[in-house]
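Peer 1: how would this look folded up:
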Amino acid sequence: MNATRPEEVIIVMDFGAQYSQLIARRVRECRVYSEIVPCDTSLEDIIARHPKGIILSGGQASVYEDDAPRCDPRLFELGIPILGICYGAQLMAHLLGGTVQPAPRAEYGRTQLHVIDDSDIFAGLNPDLICWMSHGDVITKAPPEFNVIARTPNSPVAAMSNRERKLYGVLFHPEVSHTPWGIEILRNFAYKICGCTGLWTPESFIDATVREIRERVGKERVLCALSGGVDSTTTAILVHQAVGDQLTCIFVNHGFMRKGEPERVVRTFTQLFKVNLVHLDASERFIKRLSGIVDPEEKRKLIGEEFVRVFEEEAQKLGRVRYLAQGTLYPDVIESGSR
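Peer 2: All right, here's what the predicted structure looks like:
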């Protein structure tokens, strides 16, 4: 459902970084909505999302390798502000005519950063700072028409900018707590460069989501598979706020939960949230299905298959239900979108 996407969105393009989700979270902490997309997302898809800005994440590869992950080079011609972080900065430099090489001395951990230009993304910060580095390649030459705006003892181009094109790159990681002032880089990028106003909040997202669910579902019924975990619970509560008793949740106890947890889930949803809940104790069925199975991956697949069968059998008893509500953890959304 795309209608809930706020007008001000900053996209994080994921190049295989361990911190992509943290980048998106930090942007949201600046009261700007952010979402993650794979690095090979088409230019047309990016344009259709109408982002106020784009952040290129870090990654494990070297940009000069033949199989290194890349974005569409035309991305830099859209006129949308872009901030490259670590690998993202190296990729920007590589694609736009700069030079990226293996570093004579890799930079890992706390590093002294000297700011040369304290405008734009470094606005309001001291000229000498501590940042967190994690890279084995270095930008030795910025692309044409780019200015070097920060350096370290081992990185002559620790940060660079093309103010006219609103393109920025930093080799350090502003998203981690080890760069204590890093949130200011992201805030300056969001507000000063992208022109965001910082009006987004989780509460506003909830209100918009509930409103859209209500408009889409109308008077139809909704069915939700409930595990008791954060993702399915969040989904169930949002849908229940929107359509009330039109929602039915099916909770399958497969026998592998913590002691007392099934009872807690039932009590929470029936007594606290007043949700229509179908509770199925299928523990004996699951235990029988897994009898003799020792391989963890095979167990995982069998549990998933059996859950679907139990859920489908019970869902058929409810008659016609038009909508299925599914709560999915964000990393699974990213993985599914990575094709």
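Peer 1: only C-alpha atoms for contact and neighbour calcs from this point on.
Peer 2: Noted.
Peer 1: burial count for residue 323?
Peer 2: Residue 323 has 14 neighbouring residues, counting by other C-alpha atoms under 10 Å.
Peer 1: which residue packs closest to it, ignoring adjacent ones?
Peer 2: Residue nearest to residue 323 in three dimensions, not counting chain neighbours: residue 222, with 4.7 Å by C-alpha to C-alpha, 6 or more residues apart in numbering.
Peer 1: can you give me the strands for the chain?
Peer 2: Defined through DSSP state E, the strands belonging to the chain, from first to last, are 9-14, 33-38, 53-56, 82-85, 99-115, 128-141, 147-151, 159-162, 167-170, 222-226, 247-253, 276-281, 323-325.
Peer 1: circling back to that earlier point, how about the contacts made by the residue nearest to residue 323?
Peer 2: With contact set as C-alpha atoms under 8 Å, 6 or more residues apart in numbering, residue 222 has these partners: 246-248, 321-325.
Peer 1: before we compare anything, build this one as well:
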Amino acid sequence: FGGQYNQLIARRVREHHVYCEIMPWNKPIEEIKAKNPKGIIFTGGPNSVYDEKSPHCDPAIFELGVPVLGICYGCQLMAYTLGGKVGNANEKSEYGKTEVTFNTESKLMKGIDEKEICWMSHTDFVTELPEGFRIIGKTATCPAAAIECPEKGFYGVQFHPEVNHTPKGTNMIHNFLYEVCGCSGDWTMTNYIEDQIQKIREQVGDGKALCALSGGVDSSVVAALVSKAIGKQLTCVFVDHGLMRKNEGDEVEAAFANMFDSHFVRANAQERFLSKLKGVTDPETKRKTIGEEFIRVFEDEAKKIGKVDFLVQGTIYPDVIESGLGDSAVIKSHHNVGGLP
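Peer 2: Predicted structure coming up:
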């Protein structure tokens, strides 16, 4: 829902060895259902739920029979959608470390003390609970700092459990994952790597793959994974455009030409890029010029290789969010696709 902590919430879930994905608020319910989720977390966000322009998910999400944890805006949205009321806190808005009194009998609060410090950041709050809900946490100024409907597995917290300023917040996330959702906690990065290598082998079969390797984290990680999976069936083309750090091109070559069992091609295209950029001063024009020329050099190298079945591209998760959420403010054209024709 546009919250700045969405990546951090996902990280906390993964730290508890549970796989998760971040999705935008308007993801179709069929696609969410197809993922067969064990639980859903609503992130915070800067809007007010009673504002018509604010992001609202499909109410059918509450009929999937899946536990939901709402955080901050997510808590308000759940209460509002299910028939409760949300109002402006006015002079009672809270920001910073706040003492919250909890009902420790709740599954969400297992192992939590009756009074805990939590990080608040809100101007709205739940003023009337939906039917079937009860209060399990309150502060001096916020009567519904935590709410639950245990029969349906719905929980909401007005504070941010994912930040370090809520010391027991990670315990609450653990409780949601294990006590409420019944997750098994067997997901680790090691398992993930093995799974991906197996999937890549099955997908590529005896085909050939071509990877555009820049030396950055995105393409290097995917090149390493695919190389482990299919070895010599992969060709990595490293386009050295002359705009890297000192000796970085040699370091990329040393790593990939020697450490991995795949074909490595280095295209020394420094002059091509620098001549194209001569006299160009606008940063956005530079990005598009570099993107365009990169493809042209890559095409030239690809023609030398011959028929290829798969193109390999790596992207870090924040880029998926940046490109796919639709609500993110665009500061510059996306670096992976910014200048591509």
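Peer 1: returning to that earlier point: now for the strands of the first structure, which one comes closest to residue 191 of the first structure?
Peer 2: strand 53-56 (10.1 Å; C-alpha to C-alpha).
Peer 1: which bit of the second structure covers that closest one?
Peer 2: Against the second structure, the aligned range for strand 53-56 of the first structure is residues 39-42 (TM-score structural alignment).
Peer 1: can you check stretch 254-267 of the first structure too?
Peer 2: Under TM-score structural alignment, the counterpart of stretch 254-267 of the first structure in the second structure spans residues 241-254.
Peer 1: what do we get in the second structure for residue 198 of the first structure?
Peer 2: Alignment of residue 198 of the first structure against the second structure is given by TM-score structural alignment, with residue 185 as its counterpart.
Peer 1: what's the neighbour count on its match?
Peer 2: Burial of residue 185 of the second structure, expressed as a neighbour count using other C-alpha under 10 Å, amounts to 16.
Peer 1: residue contacts, it?
Peer 2: Counting by C-alpha under 8 Å, 6+ apart, residue 185 of the second structure makes contact with 16-18, 178.
Peer 1: of those, closest to residue 155 of the second structure?
Peer 2: Each of the contacts of residue 185 of the second structure was scored against residue 155 of the second structure by C-alpha to C-alpha, and residue 178 proved nearest at 13.8 Å.
Peer 1: once you drop chain neighbours, what's closest to that closest one?
Peer 2: Leaving aside its chain neighbours, residue 178 of the second structure sits nearest to residue 184 (7.2 Å; criterion: C-alpha to C-alpha, 6+ apart).
Peer 1: could you check how far that neighbour is from residue 38 of the second structure?
Peer 2: Applying C-alpha to C-alpha, to the nearest Å, one obtains 10 Å for the distance of residue 184 of the second structure from residue 38 of the second structure.
Peer 1: could you do residue 323 of the second structure as well?
Peer 2: Computed as C-alpha to C-alpha, the residue 323 of the second structure to residue 38 of the second structure distance reads 26 Å.
Peer 1: for residue 79 of the second structure, see how far away residue 216 of the second structure is.
Peer 2: Using C-alpha to C-alpha, residue 216 of the second structure is found at 43 Å from residue 79 of the second structure.
Peer 1: which one of those two is surrounded by more residues?
Peer 2: residue 79 (28 against 10).
Peer 1: find the nearest non-adjacent residue to that one, please.
Peer 2: Of all residues beyond its chain neighbours, the one nearest residue 79 of the second structure is residue 130 (5.8 Å), with distances taken as C-alpha to C-alpha, 6+ apart.
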